[in-house]
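In: this one's sequence-less:
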């Protein structure tokens, strides 16, 4: 199975042409070109064209490109989905998804627009109703590829403070990780709003890894390096994964179903995780 590195997922405002240009040189795994929160209503149509022009110009290299459109029920949502149905992007990111029916409505529009099957969907979990329905949403359609946490909106709706341990959000975060894993999706942690709090950002990244997230959404390029380092496999992890895989291959050749590596029992489930780590390492090295 191919695994795409999604350690760092940077929001870029679609109305800012300088930001769209700068994004071509940033070391983010994913760029979410944003038409929703980062763009004022009066700039929505112009921002859409800015993004289309930037995509047509290209030059984004290895970076996975995603466009966050406005909600399906807004004045802009349907037109934006149609406008990007054949754009050179990986996915459309849907804000504030609260039901499987919302995802399926977008899929129906993409089918009408004859969008390629390679165009995937990412659903944002950022409301209480969305979190409560996340299992239904995660299994809504094969086009759905990732769940993205919108922790700022979610914290507001839940009336919980932004504490370093994110105590008030942990139940929602874990529920979304569970749903993503149950349906074979990636899941991305929410943003850290304090740009001057480097220690707090690193703590949030480390907590995201411990909770099971594949990467973190970001609001500024200065956050990319820490996210890449924290969510990416270290040299030690890659070496250990390689050792586990080699030991397993040798054990299989001898007809064994388990093997001991560095004093620890290794079974097929550990080999699967080792192969995932190696695949991500290979994808990063290929750049």
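Out: Yes, it's here. Everything numeric in this text was worked out from a predicted model, so none of it was measured.
In: C-alpha only now, for contacts and for neighbours.
Out: OK.
In: Show me where this protein has its helices.
Out: Ranges of helices within the chain are 17-22, 44-57, 77-83, 100-112, 128-132, 134-138, 151-158, 170-182, 198-211, 224-231, 235-253, 268-285, based on DSSP state H.
In: Show me what the longest one is packed up against.
Out: Using 3 or more CA pairs under 8 Å, 6 or more residues apart in numbering; DSSP states H and E as the contact definition, the elements that helix 235-253 packs against are strand 259-261, helix 268-285.
In: hmm, try it at 10 Å
Out: Packing partners of helix 235-253 (3 or more CA pairs under 10 Å, 6 or more residues apart in numbering; DSSP states H and E): strand 259-261, strand 264-266, helix 268-285.
In: can you tell which of those is closest to residue 124?
Out: helix 268-285 (23.8 Å; CA to CA).
In: nearest residue to residue 276 other than its sequence neighbours?
Out: Once flanking residues are discounted, residue 276 sits nearest to residue 3: 6.9 Å by CA to CA, 6 or more residues apart in numbering.
In: okay, now the one to match up with it:
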């Protein structure tokens, strides 16, 4: 599946050191998995976790799910060895934490070669250099690291995430300008379905492609929030049909539900249908 046209509604972090979790992930209805060598792995397990992950990837069974590996940063004792290990794995991308500049991505690309790179956006310097980072030729996607960013910004948690909106917006602008994938940060209260749904809707309406998750219990809510609804799919079809009929006849303007349909609406409608089709393909 084309990585740029596939869905990324739900992107679940899985500890790379936990064989049971790696196995369970094969049966979860997620669009992508971040196999985590960083925060989810203790220092004592760092070296062994590479071999555990390499075996799980080699064994396969992850289907259409995008396979992304988050390594440790190059400012740690494990980052370089992580990158060298991931280079030999059959995965879709490597995710670098705490990206501050395009130079950080250059350093990773020197090791991982042609493997697409994703960037964790979680530092104030990274926010200020989002456009530079997004323009890197190897970059395919961005992941918002909202927990680390909140710590660096010394913000307080608010359900509306108002203290985060500037940072989220800067990264969204950068990603959209370069045609990248961008997924929202995690929602920590994993048993709070209402809170999760509200944050998913906020992120979706802002323009995020999906959301990173910390627990399988969050998958269903997130997939539903970031998928086109039946009403949206129906409207998209009617908009395309009305526009095509009007264009064919050369008369008047297309109108659906009392609203004018222009070319920009048709482009959005086509993207809605393409996303719905890609989600259906994931389920096969």
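Out: Okay, I see it. In this text the structure is predicted, and so the values were computed from the model without any measurement.
In: so what number do they get for TM-score?
Out: The TM-score (TM-score structural alignment, normalised by the length of structure 2) is 0.94; 280 aligned residues with a CA RMSD of 1.6 Å.
In: thinking again about what came up before, between the helices and strands packed on helix 235-253 of structure 1, which one is nearest to residue 159 of structure 1?
Out: helix 268-285 (36.8 Å).
In: how far away is whichever residue in structure 2 pairs up with the residue nearest to residue 276 of structure 1 from residue 240 of structure 2?
Out: Counting by TM-score structural alignment, residue 3 of structure 1 corresponds to residue 5 in structure 2. Per CA to CA, to the nearest Å, residue 5 of structure 2 is found 20 Å from residue 240 of structure 2.
In: Of those two, which one has the most company?
Out: Set residue 5 of structure 2 next to residue 240 and count neighbours by other CA atoms under 10 Å: residue 240 wins out with 21 against 12.
In: Now do the same for that one: its match in structure 1.
Out: So, by TM-score structural alignment, residue 240 of structure 2 is matched to residue 245.
In: which residues sit in contact with the residue nearest to that match when sequence neighbours are not counted?
Out: If the residues on either side of it in the chain are set aside, residue 245 of structure 1 comes closest to residue 271, at 6.0 Å by CA to CA, 6+ apart. Residues near residue 271 of structure 1 by CA atoms under 10 Å, 6 or more residues apart in numbering: 241-242, 244-249, 277.
In: which one of those sits closest to residue 195 of structure 1?
Out: Of those, the one sitting nearest to residue 195 of structure 1 (CA to CA) turns out to be residue 277, at 29.5 Å.
In: Please pull up the equivalent of the closest one in structure 2.
Out: Using TM-score structural alignment, residue 277 of structure 1 pairs with residue 272 in structure 2.
In: Can you tell me how far residue 60 of structure 2 is from residue 85 of structure 2?
Out: Using CA to CA, one gets 17 Å for the distance from residue 60 of structure 2 to residue 85 of structure 2.
In: Looking at the two, which is more packed in?
Out: Under the criterion of other CA under 10 Å, the comparison of residue 60 of structure 2 against residue 85 puts residue 85 first, with 17 against 12.
In: contacting residues for the residue mapped onto the more buried one from structure 1?
Out: Here residue 85 of structure 2 is matched to residue 83 in structure 1, going by TM-score structural alignment. Residues near residue 83 of structure 1 by CA under 10 Å, 6+ apart: 48-49, 52, 77, 113.
In: Could you pick out the buried ones from those?
Out: Applying 16 or more other CA atoms under 10 Å to the contacts of residue 83 of structure 1, the neighbour count classes 48, 52, 77 as buried.
In: From those residues, pick the one nearest residue 129 of structure 1.
Out: Distance to residue 129 of structure 1 across those (CA to CA) is lowest for residue 77, with 20.3 Å.
In: these two touch, right, that closest one and residue 36?
Out: Yes. The pair residue 77 of structure 1 and residue 36 passes the contact test of CA atoms under 10 Å, sitting 9.4 Å apart.
In: okay, and the common contacts of the two?
Out: Taking CA under 10 Å, 6+ apart as the criterion, residue 77 of structure 1 and residue 36 both touch 68-71, 94.
In: Aligned against structure 2, show me the partner of residue 68 of structure 1.
Out: In structure 2, residue 68 of structure 1 lands on residue 70 (TM-score structural alignment).
In: what's near enough to touch its match?
Out: Contacts of residue 70 of structure 2 by CA under 10 Å, 6+ apart are 13-16, 33-39, 79, 82-83, 86, 93-97, 117-120.
In: From residue 17 of structure 1, how far off is the residue nearest the centre of structure 1?
Out: Nearest to the mean C-alpha position of structure 1, by CA atoms, centre = their mean, lies residue 188 at 4.1 Å. Distance, residue 188 of structure 1 to residue 17 of structure 1, using CA to CA: 26 Å.
In: rewinding a little: please tabulate the helices of structure 1 in JSON lines, including the columns distance to residue 164 of structure 1.
Out: Listed next are the helices of structure 1 as JSON lines, based on distance: least, CA to CA, whole Å:
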{"stretch": "helix 17-22", "distance to residue 164 of structure 1": "29"}
{"stretch": "helix 44-57", "distance to residue 164 of structure 1": "34"}
{"stretch": "helix 77-83", "distance to residue 164 of structure 1": "34"}
{"stretch": "helix 100-112", "distance to residue 164 of structure 1": "32"}
{"stretch": "helix 128-132", "distance to residue 164 of structure 1": "21"}
{"stretch": "helix 134-138", "distance to residue 164 of structure 1": "25"}
{"stretch": "helix 151-158", "distance to residue 164 of structure 1": "13"}
{"stretch": "helix 170-182", "distance to residue 164 of structure 1": "11"}
{"stretch": "helix 198-211", "distance to residue 164 of structure 1": "7"}
{"stretch": "helix 224-231", "distance to residue 164 of structure 1": "17"}
{"stretch": "helix 235-253", "distance to residue 164 of structure 1": "27"}
{"stretch": "helix 268-285", "distance to residue 164 of structure 1": "28"}
